[in-house]
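Engineer: mind looking at a prediction? Sequence and model below.
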Amino acid sequence: MFEHTPQQADLRDAVAALGRRYGHEYFVAKAKSGEHTTELWAEAGKLGYLGVNVPEEYGGGGGGITELAIVVEELAAAGCPLLLLVVSPAIAGTVIAKHGTPAQRAAFLPGLAEGTLKVAFAITEPEAGSNAHRLTTTARRDGDDWLITGRKCFISGVDESSYVLVVARVSSGDRLQPALFLVPTPTPGLVASKLDMEIVSPENQWLLYLDDVRVPADAMIGGVEAGLPALFSGLNPERITVAAMAAGTARYALARASTYTATRQVWGRPIGAHQGVAHPLAHATVQVELARLMIAKAAALYDAGRDVEAGFAANMAKYAAADAAALAVDTAIQVHGGNGMTTEYGVATLLGAVRAGRIAPVSREMILNFVAQHVLDQPKSY
């Protein structure tokens, strides 16, 4: 956990080098022009970084979430936090690899590994919020097909994706339980409406409206009974890679800030010589490094198949990394003074994203509820 294998160390160095060749200016320019990071994504796919967690038989690297978290973190540390790395390889790739049929794995995993296929993930709903047990999107049988009806919100990257992995509820005996469906984005009845967000990101957020969207039987991942295990197999990788992205973003902000404070001269010496400037940066650095340890622990537990322990650690990693990233970016802006609010200095552009990281994909309050209930054995409070 504390030492990378030689292959993991090489991966980290190689991805960091790729990220530096593009950098934060590229990321911001793409976001502000309404474009996507197509070139970076394509090169990362060609080099095998997008498929590090995909089984080798489908063209991937045969690694795990540990390797994918390295990719996510290092691109973010270079100023390119790519949200679709969380959505497509981490969530969709893991769900399909673990619970897809042989035909689904053969159809989707090679494209996910190469980066030529992107799959969005749709679980959040306007009324359900964090309560996945209250999802109202339903799927019902119509002959051999399924008809899906409902609404989803805050769905990332729909405009870039060929498919959306939709979480719906299906009838199973006398109860409704979740099921996952791979829905092509141009399917009739599926309408996407862009959400205006105060976040500098090349990846857009969408409302989805599903009105009797017809999909064939083989669009369901693994069958009705596989729905709940399939869903949870994707949520821990989501939390781990979101945490890795937050930690990388924090590292980027602190690197920019420390360079600035070591060279910015006021009253004849660098401003970093003042403890009022240096100590907040040092404090933020400590918080980031602690979060990175929990990310490594969570990824190692997940890759070892210790799912219950991984769930505890993944939630804690997400909580710690989101708070550390918000602190790091805020501190980086503060030590830059007025320059911190300019686009040129490249830290205020991160503010919206790290603030959102304390809310999504699961809020810090719900994580505290989870830890209180499942780690501390407290009564359920909600």
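Structural biologist: Nice, thanks for sending it over.
Engineer: please make it C-alpha for all contacts and neighbour counts, starting now.
Structural biologist: Will do.
Engineer: thinking residue 42 is in contact with residue 115, fair?
Structural biologist: Yes: Residue 42 is in contact with residue 115 according to Cα atoms under 8 Å; the separation is 6.3 Å.
Engineer: these two: which is more packed in?
Structural biologist: Shown here are residue 42 and residue 115; by other Cα atoms under 10 Å, residue 115 has more neighbours (23 against 15).
Engineer: how much space separates that one from residue 46?
Structural biologist: Distance of residue 115 to residue 46, given as Cα to Cα, to the nearest Å: 8 Å.
Engineer: likewise for residue 369?
Structural biologist: Distance, residue 369 to residue 46, by Cα to Cα: 41 Å.
Engineer: can you map out the strands along this structure?
Structural biologist: Taking DSSP state E, the strands of the chain run over residues 119-122, 138-142, 145-156, 163-172, 175-184, 190-195, 205-215, 265-266, 269-270.
Engineer: try this one side by side with the last:
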Amino acid sequence: MTGFVESEERRALRAAVRDLAAEYGPEYFVAKARAGEKTDELWRRAGALGYLGVAVPAEYGGGGGGIGDLAAVCEELAAGGCPLLLMLVSPAICGTLFARFGTPAQKDRWLPGFADGSVRMAFAITEADAGSNTHRLATTVRRDGDGWVLSGAKQYISGVDEARAVLVVAAHAGHAVGSRRRLSLLVVPTDAPGFAYRHIPMEVVSPEKQFSCFLDDVRLPADALVGAEDGGLAQLFAGLNPERIMAASYATGMARRALDQAAEYARTRSVWDTPIGAHQGIAHPLAHCAIQVELARVMTQKAAALYDAGADRAAGEAADMAKYAAGEAVVAAVDQAIQVHGGNGLATEYGLGAMLAASRLARIAPVSREMILNFVARHTLRLPRSY
């Protein structure tokens, strides 16, 4: 990307992904979700076409692009009514961490699968009693001879039932909870003895489910460790910043879909022989939402460009701002789209009601709007810490 103009290759990628999304569409996605089924056909097709692996290094079968390319894929799928939540986790977080910190053997084992979509990996950091405070993580890891033992529990972990393994964030045993603790990343196969998970019912209409995970003295080999044993937050955020960029793209894609649907309805729905879109009471709120969405997209592109340029610190700030802006934009866009449709806005036929909870989630995960405001107040404005 040069300035504010995406490259010809990026634009071609977006067009190709739009075509793929149109082959499936929101009807396919929602039907799968309501039936309790997975969108495996779409995931495999996206993998086979190379879209899931656009950011994986070329030597491992990927496209050799950056997080901006992967975010473009995510956005266009969401705009086409097929948002794939596991894109935020598997190729974005896990793929990035393996590419940056994995050993040669780990890269050989995992990256080709991320590239073609044959591997799906979940990511587990959230805990019931820790919230956004990583220093309160209670899941611990300790050495056991040449290997490791993991104990603890995680909550709201996406797609565990679809994953071959889970990349778990754990604190080293022997350090008090709440202190500056050493954090490590370890790969846990979902069939490992001592590992179990339980579905968390959600109101969000999505084929990808949320789970609580339980680690009861899970024994792992030495090569389960990814990166440095005490890589800490710096290593962790190498994966979390791409997640926030992807979350912003996921949200702006969803917002674009809602706005496109609302605008089409406003152009064609007539009352007293006049399309309702001719009235400023309809047109102005939609125009305001369109501006919000475009501003969020620009901020997301800035964050991706900074990350791909290796400016991790600046990328982190921009990624938080992009995620905040996108969360606000999608909530406003979906709400306004429902209002434009009137009673039809909550009819199953129009699909907007199904987007309502999903759009609201964008203000909460993967980091809440309040924690982003805390970050901006402290680091951008250099105000005293409030937490």
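Structural biologist: That came through, no problem. Predicted model only: the values in this text are computed from it and were never measured.
Engineer: TM value for the aligned chains?
Structural biologist: Once superposed, chain against chain, the TM-score is 0.98 (TM-score structural alignment, normalised by the length of the first structure); 382 aligned residues with a Cα RMSD of 1.2 Å.
Engineer: among the strands of the first structure, which is nearest residue 222 of the first structure?
Structural biologist: strand 175-184 (8.4 Å; Cα to Cα).
Engineer: could you check the angle strand 138-142 makes with that closest one?
Structural biologist: 80 degrees (axes from the mean of the first three to the mean of the last three Cα atoms, to 10 degrees).
Engineer: contact partners of strand 175-184 of the first structure?
Structural biologist: The contact list for strand 175-184 of the first structure, computed with Cα atoms under 8 Å, 6 or more residues apart in numbering, reads 162-171, 215, 219-221, 223-224, 226-228, 230-231.
Engineer: residue 74 of the first structure contacts residue 11, doesn't it?
Structural biologist: No: using Cα under 8 Å, residue 74 of the first structure makes no contact with residue 11, being 9.5 Å away.
Engineer: looking at these two, which has the bigger crowd around it?
Structural biologist: residue 74 (29 against 20).
Engineer: which ones are touching whichever residue in the first structure pairs up with residue 249 of the second structure?
Structural biologist: Correspondence of residue 249 of the second structure to the first structure, assessed by TM-score structural alignment: residue 244. By Cα under 8 Å, 6+ apart, the contact list for residue 244 of the first structure reads 69-70, 72-73, 292, 295, 321.
Engineer: repeat the analysis, applying 6 Å as the threshold.
Structural biologist: Contacts for residue 244 of the first structure (Cα atoms under 6 Å, 6 or more residues apart in numbering) come out as 69, 73.
Engineer: which bit of the first structure covers stretch 97-105 of the second structure?
Structural biologist: Aligned using TM-score structural alignment, stretch 97-105 of the second structure spans residues 95-103 in the first structure.
Engineer: okay, now that stretch: how far is its last residue from its first?
Structural biologist: Separation of the first and last residues of stretch 95-103 of the first structure by Cα to Cα is 14 Å.
Engineer: out of the contacts of strand 175-184 of the first structure, which are buried?
Structural biologist: 162-170, 215, 219-221, 223-224, 226-227, 230-231 (16 or more other Cα atoms under 10 Å).
Engineer: what range in the second structure matches stretch 121-130 of the first structure?
Structural biologist: Using TM-score structural alignment, the residues of the second structure aligned to stretch 121-130 of the first structure are 123-132.
Engineer: just the terminal-to-terminal distance for that stretch.
Structural biologist: Stretch 123-132 of the second structure has an end-to-end distance of 15 Å (criterion: Cα to Cα).
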